[in-house]
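In: sequence first, then the predicted structure:
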Amino acid sequence: MRINMFKKNRMFIIVLLTIFISILTSNISYGNSAEPPSILIIVPNAPNDLEITIGSGDTSAKARETNKLIETHYTFYSHEIRMASDYTLRISTGELKYEIPLEKPIKSYNNIYTLDLDGQTLTPGKLLSRSISLVTMRVILTLLIEGALFWQFGFKNKQSWIAFLMINLVTQGALNIWINGFPPMQSYILFSLIFAEIIIISAEIFAFLMFIKEHSRSVKVSYVIAANVLSLIVGGYIITILPI
């Protein structure tokens, strides 16, 4: 009995690792995709009157603003900054005005920075604290949504809930770490998310059938499909209003 259980657990771990690696390394390309920003600046809790421009005088360009509730993205596209006199950012809000020069050369696309407005510093990339907060928030929200449905499907045993938490922490943790690797302005992430959810549904069906003893096989399979479709719909909406 113990030997059989060990073999099952080993098989489950191998499958989960395979799923984890597949999600993290998947790279889907889309023809005719929108041009990504040349420069993207993340500003947490940006004031409404914040303006960021690059260059000076007649050759300056003003950043486009995209509000994401807890932060604002300021973007410049390559055709907008091609004629700029210099690569100096000029930040203005209220009485506060200052300049930050960008180091050259920069890539054609996806130059991501985080602006500390008060500290007047520009940090390359996304902050680790930001990534941890967003991943944690998305995982907790998914657990709440799928947990409510888990209860509605009649799963009440403590062992079932422990298995539910462990399985979802692995699959949803992997999914959201993978999502975090996308640029903040990724246009086609929803298509990639659907692909990832198909992989997760397969992994979770396998895991639920192995570790959860409550209810019939059909109930467990139906729950996994329903829960992931629901979280995909809610998650698809959330990524349109919250940052990646």
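Out: Cool, got the structure. Numbers count the residues shown, from 1 in each chain.
In: all contacts plus neighbour counts: C-alpha atoms, from now on.
Out: Will do.
In: my read: I23 touches A174, true?
Out: Yes: the criterion here is CA atoms under 8 Å, and I23 meets it with A174 at 7.2 Å.
In: doesn't L242 make contact with I70?
Out: Yes: here I70 reaches L242: they are 7.4 Å apart, a contact under CA under 8 Å.
In: quick one: which of those two has more around it?
Out: Neighbour comparison, I70 and L242: the larger count goes to L242, with 16 against 12 (by other CA atoms under 10 Å).
In: comparison target, given below:
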Amino acid sequence: MNQARLIRVRGIFPYILFILLAMLVTTLTGLTSDVSFANSAEPPALIIVVPGATDDLTVYIEGTSGLLEGRKVHYFTETQFMFYKNEIPSTDTHKITFKSKDQQFELSIEEGMNRYRSVYTIDTYRQTIIKGTTTGREAILVGARVGLTLIIEGAIFWLFWFRKRRSWLMFLLINLFTQGILNLWLGLQPMAQTYLILGLVFAEVFVLISELILFNLLIKEHTVARRNIYVALANFASLVLGGYLIAWLPI
């Protein structure tokens, strides 16, 4: 590397570190209240997913002490209604009531709670219910998480002056592999969102180790030290981004 390029690359590092530090501070600030709830474990819950729900939609279930309204959580792509297990009868069949200004109908859940977080999806247009979530929903969410990760890590990859076509091809293949495994793991977890954030930290450690090995095996552009620094910074950025995505996008 010539002297001019070395000076240019060194000049970029302070900006990268400042951005990552700012991201870390804001994320830790936002997660403080979530992690504090983890001192007492969130109980098992029945989750009703309603894609495209209107703001006035409410969902009720026959609880142990009468009709119980679900706790509503809004995401970018859907609305979820949560019922804790200790609030509803221990039966396999539950009657769910949906109310909005335009419609009201009832559906039954036949299998009850079968996991720590039992998830069902409602189609309010057809007035049908399915166990779990739809394949299309999962594909969109995984695509969003992987795509945003590639953008963030790709920007840092470019700032570290990786320019060879083979380096970018390996970057893409390695990230598709590690992010694919990570998102598969996230999709299989029955834990609450709060604990997923903590679990994400441990999962990123394994991703970091894997990428340190793969980047040094498959990419020969620049020095080993630069590749290792890149992998560490990129995974740190992915961890911060992952925390935000878990908070704003459903799992």
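Out: Happy to help now that I have it. Keep in mind that what you see is a predicted model, and the values were worked out from it rather than measured.
In: give me the TM-score for these two chains.
Out: Once superposed, chain against chain, the TM-score is 0.81 (TM-score structural alignment, normalised by the length of the first structure); 212 aligned residues with a CA RMSD of 2.2 Å.
In: and the helices in the stretch 51-200 of the second structure?
Out: Per DSSP state H, counting those that start in this stretch, the stretch 51-200 of the second structure carries helices over the ranges 135-159, 165-188, 193-218.
In: in JSON lines: the ones you listed, plus distance to R117 of the second structure.
Out: Conversion of these to JSON lines gives the following (distance: least, CA to CA, whole Å):
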{"stretch": "helix 135-159", "distance to R117 of the second structure": "16"}
{"stretch": "helix 165-188", "distance to R117 of the second structure": "11"}
{"stretch": "helix 193-218", "distance to R117 of the second structure": "10"}
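In: may I see those organised as TSV, with distance to P51 of the second structure and mean neighbour count added?
Out: Output for the helices of the stretch 51-200 of the second structure, formatted as TSV (distance: least, CA to CA, whole Å; neighbours: other CA atoms under 10 Å):
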stretch	distance to P51 of the second structure	mean neighbour count
helix 135-159	9	15
helix 165-188	18	15
helix 193-218	18	16
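In: so which of those helices gets nearest G63 of the second structure?
Out: helix 193-218 (23.7 Å; CA to CA).
In: on average, how far is the closest one from the matching bit in the first structure?
Out: With mean CA distance after the TM-score superposition for the first structure, helix 193-218 of the second structure departs from the first structure by a mean of 1.1 Å once superposed.
In: what's that helix packed up against?
Out: helix 3-37, helix 165-188, helix 224-248 (3 or more CA pairs under 8 Å, 6 or more residues apart in numbering; DSSP states H and E).
In: most packed of those?
Out: Counting by mean count of other CA atoms under 10 Å, helix 224-248 has the highest mean neighbour count of these, with a mean of 18.
In: average offset of that one relative to the first structure?
Out: For helix 224-248 of the second structure, the mean distance to aligned residues of the first structure following superposition is 0.6 Å (mean CA distance after the TM-score superposition for the first structure).
In: now do that helix: which range of the first structure does it align onto?
Out: The counterpart of helix 224-248 of the second structure in the first structure, using TM-score structural alignment, spans residues 217-241.
In: give the aligned range of stretch 128-135 of the first structure in the second structure.
Out: Against the second structure, stretch 128-135 of the first structure falls on residues 135-142 (TM-score structural alignment).
In: oh sorry, the question was meant for stretch 147-155 of the first structure
Out: Counting by TM-score structural alignment, stretch 147-155 of the first structure corresponds to 154-162 in the second structure.
In: stretch 70-78 of the first structure now?
Out: Stretch 70-78 of the first structure covers residues 77-85 of the second structure once aligned (TM-score structural alignment).
In: go on, stretch 90-98 of the first structure?
Out: Taking TM-score structural alignment, stretch 90-98 of the first structure hits residues 97-105 over in the second structure.
In: so what touches that stretch?
Out: T54, D56, L57, T58, V59, Y60, I61, E106, L107, Q127 (CA atoms under 8 Å, 6 or more residues apart in numbering).
In: and these, which are buried?
Out: L57, T58, V59, Y60, I61 (16 or more other CA atoms under 10 Å).
In: closest one to L186 of the second structure out of these, please.
Out: Taking those together and measuring to L186 of the second structure by CA to CA, the closest member is V59, at 26.6 Å.
In: that closest one corresponds to which position in the first structure?
Out: V59 of the second structure maps onto I52 in the first structure, by TM-score structural alignment.
In: so how far is L102 of the first structure from the residue lying closest to its match once chain neighbours are set aside?
Out: Closest residue to I52 of the first structure apart from its sequence neighbours, by CA to CA, 6 or more residues apart in numbering: I91 at 4.7 Å. Look at I91 of the first structure and L102 of the first structure: by CA to CA, to the nearest Å, they are 13 Å apart.
In: same thing with L149 of the first structure?
Out: Applying CA to CA to L149 of the first structure and L102 of the first structure gives a distance of 49 Å.
In: ditto for Y188 of the first structure
Out: In terms of CA to CA, Y188 of the first structure sits 28 Å off from L102 of the first structure.
In: so who does F153 of the first structure touch?
Out: F153 of the first structure neighbours (CA under 8 Å, 6+ apart): V219, Y223.
In: can you tell me how far it is from G147 of the first structure?
Out: Counting by CA to CA - F153 of the first structure and G147 of the first structure are separated by 10 Å.
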